[in-house]
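# sequence first, then the predicted structure, then my questions.
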Amino acid sequence: MLNPPAETPTLPSIEKMNFGTKLAYGAGDVGVAIVEILLLSYLSPFLTDVARLTPGLAGWTQLVARVWDAFLDPVIGIMSDRGNVFGAKIKAQWGRRYPWMLLAAVPFGLLFICQWLIPFPASNQWGLFGFYTVVSMFLGIFSTMYSLPYTALTAELTEDYNERTSLNSFRFTFSLGGSIVALLIARTVFQQVKDPAQQYLTIGIICAIISVIPIFYCVWGTQARAKLVNRLQSARVEDTVSLPLTAQLRSVFTNRAFMCVVGIYLCSWFSLQLTAAIIPYFAVSWMGLKQADSPLIILAVQGTALGMLSVWSKISQKVGKKAVYFMGTGFWIISQAGLFLLQPGQNLQLYLLAILAGLGVSTAYLVPWSMLPDVIELDELETGQRREGLFYSFMVFLQKICLGVALAVILQSLEWTGYISPTATVLAPIQPPAVLLAIRLAIGPIPTISLIGGLILAYFYPITRERHQQILLQLAERRKEL
């Protein structure tokens, strides 16, 4: 596995992507990254500690919104594959993906701001529950309308095995950079603004503005490349996705390579997102840190992950995607297991473990999304159809269901074990031992087990660099015959 790949036949290809196209594509993930990291890290404590929603209802509002969002993903994915939703004229000018991205941009930002409003007093629990659930559902709609077509562009901008890894390294450099910017903004606001409600609303407004602008830059900077690929690969007919939905689902879930990638992605991102969601509670309730310190922990993870993206990308070109995933996840497992053993006051060890986790988190960003376009080409070889939107949507669909259930269970466990919400006079109440154990289990053993599952699935992933080259050669031969 560690030897350099053998020489493979040259494929008919177009000119490689220039730096400007990669830069524009990468910038497109900034907004989604900012919104995701803030929702993951701070929506739960905002709902329980500031809006004063009970942990149980806070968990239910996130579960309902994420399940709704998850079931919406395949619908939008299939519709964006067909490409005729907005009419032939708009499709001819903008392609299959870009109309969705442009339509979603502004509502996406406005709804993110609404997520941090407090429209009812704490006594009106069902009013708060209804408001946050509806806002989250609509935010999910517009987030999906943008993010699914955006991620599906990876397979449409290049077919090159290594260039896809490079493209995703640009994407996740901006993604991690956006996360870091959001966390720095959050820390600054937490330090400068005293009122908790104003803290979160200020963060929401600033980050919403920053999130929307890169969407338009991404469309502007990548559209010419996407048109060029579609024109030169004219044998690939965009509107061939005509199988009935049940037949499409059957072929997707019997695709061994896809199920391996889905499993790798689920295990990695479940661990990442569950940890991000529980860190604010872990930092304050177990480690005894201040609220403004929790962004620093996540910054240590994200900053390390950002710095390692280019390193892992270069290593991947020599040893392959699977080997890189094994390396990074090994560091990550050590970190997650270590977090469970930490004791209050061991702050230096906490940050060292966060840095160690960042080594693995970087591969969670890079590897699954680099594998998926290869799976899409295998599917095209087997079915004769291009279904990027379907594959991307079902990958995210399963992840959102899994995360929604996990967040609901974690928050419900806090309520069952007697979580005490902060007050104006007691900002960090001493939590019962059962609450502290629930928090530690959520940050240590549960993510560790999930990561081990990801390693097992990565071992069985069947598409090597050589196999991918064979797939592309067979596709090229087929297109010549058409």
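Yep, that arrived. Numbering: from 1, shown residues only.
# use CA for all of it now, contacts and neighbours both
Will do.
# ok, and the closest non-adjacent residue to Ala276?
What sits nearest to Ala276 in space, not counting adjacent residues and going by Cα to Cα, 6 or more residues apart in numbering, is Ser41, at 5.3 Å.
# next: Gln412.
Among residues not flanking Gln412 along the chain, Gly56 sits closest, at 4.6 Å (Cα to Cα, 6+ apart).
# give me every residue that touches the one you found.
Contacts for Gly56 (Cα atoms under 8 Å, 6 or more residues apart in numbering) come out as 408, 411-412, 414-415.
# can you say which helix or strand has it in it?
Under the criterion of DSSP states H and E, Gly56 resides in helix 55-82.
# next SSE after that helix?
Remark: after helix 55-82, the chain's next helix or strand is helix 88-94, criterion DSSP H and E.
# dump the contacts of Gly56 to CSV, plus secondary structure, neighbour count and distance to Ile279.
Putting the contacts of Gly56 into CSV (DSSP: H, G, I helix; E, B strand; the rest coil; neighbours: other Cα atoms under 10 Å; distance: Cα to Cα, whole Å) gives the following:
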residue, secondary structure, neighbour count, distance to Ile279
Ala408, helix, 21, 16
Leu411, helix, 26, 13
Gln412, helix, 20, 16
Leu414, helix, 23, 14
Glu415, helix, 17, 17
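# correct me if wrong: Ala197 contacts Val50.
Yes: in this structure Ala197 lies within contact range of Val50 using Cα atoms under 8 Å: 6.4 Å.
# looking at the two, which one has more neighbours?
Neighbour totals were compared for Ala197 and Val50, and Val50 leads with 21 against 16 (other Cα atoms under 10 Å).
# the structure to be compared is supplied as follows:
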Amino acid sequence: MAGKTLGFIDEELSEETTPLAPEKPRSGKRKSSRLKLREKICYGLGGMPYQLTNTVIGFYISVFLLDTAQIKPSSASAVIFAGRFWDAITDPLVGYLVMKTDTRFGKLKPWMFVGAPAASVLYFFIWYVPDFDQESYLMAWYLLFYCGFQTMLSLYYMPYSTLTFYLTESQSERDSATLYRMVCEVASNLLGNLVMGQTVLAYTKGYERPSCDDNSTLGNTTSEYREQEERGYSVGALCLCAVLLVSASCTLIGTTEKKIKKKDNEEEQNFFKGLRMVLTFKPYLTLMFSFLCLLLSVMTIQGNYALFIKYAMKEETYQNFIIVIIFFGFALMPLWQLFLKKFGKKAALFVGTLANIPMFFGHAFLPPGNTWALYLFCVLAGNAVAVVMLVPWSMVPDVIDDFVIKTGSTYEAVFYSFFVMFTKMGAGCALAVSTLALGASGYESGACAQPESVQLTLRILVSAVPMGCTVLGFIALAFYPITEEQRKKNKTILEIWRDDKDERRRTTVLRSKEARDRTRSVRTYSTTVVM
């Protein structure tokens, strides 16, 4: 079943064939370059920690900080934004440290060995509520452990994402190992939300949430219910930490990091020159702006959905709705993969995003009590996740091909690193601004109900705001210059260059292919939701 569901990933990873592409030999692989099944499984399990932890943070951190830890919206906003911003800027630093590392234990695994245990400990304390009297201490607590966790997770995940290149020199084996990784990451997204959501439900099941006084709009939750909720989050985090350690240990023990020899004639490229060229390249700018707008639309919904269901829709078991979103987010990806192959990537992004419009209107006008209608809108929210996770990332290689043809240079690392960095910063801004808006509308941390102004704000945050971001994304996408016809033309040109007698052109194309092989393992579709 997993193979059929995720087979589209293997197609996306494989090289696209055109009439000029030479037929690949069916044999000729050296036996020593093949990975054992055990190694592929152990490598795939190593992708779970990042998705497992950050997907839970994306859906639950706002409701936890506001209702369970009971800190003010402004403080929660500062914690969320600082954590996301810190995560974005630490990635290049960790990448630089890894690049300069060379020990007898390997280049990557020493960092992974340090990062995984430290990240698991710090992650637990993100979901722990200390007994502090002053809110400033609470804010400092969560800020410290959130930023510390993101740093340690980067120490683990950045080397791990590069490990594919050091497992084997066979590209087909690297692609196969990446497929195992993607399957594990899909499973970890579902597992993380199941564990955290159902654990909190199990601990609060026998303690009904208190009703507000009839004469008052607001009332505080009882200390007994809150203690059970705190315990549920702590136990759920402890379970996720255990999964993190086990999966990371499997990768550290079950895989072998090989030394890769550098080619003597490999040219050094000027980073700042490449940065200027990439950030002034029109196709990249239009795609990145469109992607950021569409991502902000999805992230605004994701970060506020638990509060929206809880207070605007009056549903207590918001955890079940989140699971539906995650499930359909991945279940619909193969359908959109088939669509973009038949009709093109730009058309897939347009059509897939247009399908979200009924969801926006439903969030704005659906009255409380319509549980099954809300589940239907969760399916549409899952569709939004699927489209944004799949299509824009598959368009980045097309931009790079166009860049290689027009400039004769290859800066894949710059393209992808800034794409990821702006993605993380955009997600942080979406959650931080949303939390500030709730505070401005009168949100009361720990209250059993919220005033109508907060309910209205929550409806706006999951309807009007994502609608506006989607419109801006559509406008930017209309100026995206690489059509399906142009994309295929670029592929053919690169094939001609590869077979050209001009050594400079051959070197450019080969260097581009090698760089793409190195970054291919980083381009997982599940990365978008982590953030």
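Looks like it came in fine. Note that the structure is predicted; figures quoted are calculated from it, not measured.
# and the contacts of Gly56 of the first structure, which is closest to Arg387 of the first structure?
Using Cα to Cα, Ala408 comes nearest to Arg387 of the first structure of those, at 32.0 Å.
# for Gln125 of the first structure, see how far away that closest one is.
Taking Cα to Cα, to the nearest Å as the measure, Ala408 of the first structure and Gln125 of the first structure are separated by 17 Å.
# what's in contact with stretch 452-468 of the first structure?
Residues outside stretch 452-468 of the first structure that contact it (Cα under 8 Å, 6+ apart): 5-6, 8, 161, 256-257, 260-261, 263-268, 320, 322, 325-326, 329, 333, 374-375, 378.
# can you say which of these are buried?
Buried members of the contacts of stretch 452-468 of the first structure, counted by 16 or more other Cα atoms under 10 Å: 161, 257, 260-261, 263-268, 320, 322, 325-326, 329, 333, 374-375, 378.
# quick one, helices of the stretch 201-350 of the first structure?
245-253, 256-281, 294-319, 321-341, 347-383 (DSSP state H, counting those that start in this stretch).
# contacts only, for the residue nearest to Ala276 of the first structure.
So Ser41 of the first structure contacts 276-280 (Cα under 8 Å, 6+ apart).
# same question, Phe339 of the second structure
By Cα under 8 Å, 6+ apart, the contact set of Phe339 of the second structure is Ala348.
# so it versus Lys346 of the second structure, what's the distance?
Phe339 of the second structure is 11 Å from Lys346 of the second structure, by Cα to Cα.
# likewise for Gly473 of the second structure?
Distance, Gly473 of the second structure to Lys346 of the second structure, by Cα to Cα: 12 Å.
# before we move on, what about Ser394 of the second structure?
Relative to Lys346 of the second structure, and taking Cα to Cα, Ser394 of the second structure is found at 10 Å.
# which residues are common contacts for those two?
Residues touching both Ser394 of the second structure and Lys346 (Cα under 8 Å, 6+ apart): none.
# burial count for Pro4 of the first structure?
10.
# actually Leu341 of the first structure, not the one I typed
9.
# aligned partner of it in the second structure?
Under the alignment (TM-score structural alignment), Leu341 of the first structure maps onto Phe365 of the second structure.
# residues contacting its match?
So Phe365 of the second structure contacts nothing (Cα under 8 Å, 6+ apart).
# and if you look at the one 4 residues further on?
Counting by Cα under 8 Å, 6+ apart, Gly369 of the second structure touches 313-315.
# which elements pack onto the strand or helix carrying Glu173 of the second structure?
Element membership of Glu173 of the second structure, judged by DSSP H and E, is helix 171-204. Counting contacts by 3 or more Cα pairs under 8 Å, 6 or more residues apart in numbering; DSSP states H and E, helix 171-204 of the second structure packs against helix 7-13, helix 37-45, helix 48-63, helix 135-167, helix 223-254, helix 318-331.
# let me have those helices in a markdown table, adding distance to Lys24 of the second structure as columns.
Shown next, in a markdown table, are those (distance: least, Cα to Cα, whole Å):
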| stretch | distance to Lys24 of the second structure |
| --- | --- |
| helix 7-13 | 15 |
| helix 37-45 | 23 |
| helix 48-63 | 33 |
| helix 135-167 | 21 |
| helix 223-254 | 31 |
| helix 318-331 | 31 |
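# closest one to Met182 of the second structure among those?
Using Cα to Cα as the measure, helix 37-45 is the one of those that comes nearest Met182 of the second structure, at 7.1 Å.
# show me what that closest one is packed up against.
helix 171-204, helix 223-254.
# ok, which of the ones you listed comes nearest Leu461 of the second structure?
Of all these, helix 171-204 comes closest under Cα to Cα, at 22.0 Å.
# now do that closest one: distance to the chain's middle.
Between the mean C-alpha location of helix 171-204 of the second structure and the chain-wide mean there is a distance of 12 Å, by Cα atoms, centre = their mean, to the nearest Å.
# got the angle between that helix and helix 318-331?
Relative orientation of helix 171-204 of the second structure versus helix 318-331 (axes from the mean of the first three to the mean of the last three Cα atoms, to 10 degrees): 170 degrees.
# can you list the buried residues in helix 171-204 of the second structure?
Residues 171, 173-201, 203-204 are the ones in helix 171-204 of the second structure that count as buried (16+ other Cα under 10 Å).
# circling back: tell me the spacing between the corresponding residue of the second structure for the residue nearest to Ala276 of the first structure and Tyr225 of the second structure.
Per TM-score structural alignment, the equivalent position to Ser41 of the first structure in the second structure is Phe59. Going from Phe59 of the second structure to Tyr225 of the second structure by Cα to Cα gives 21 Å.
# same thing with Lys261 of the second structure?
Lys261 of the second structure is 59 Å from Tyr225 of the second structure, by Cα to Cα.
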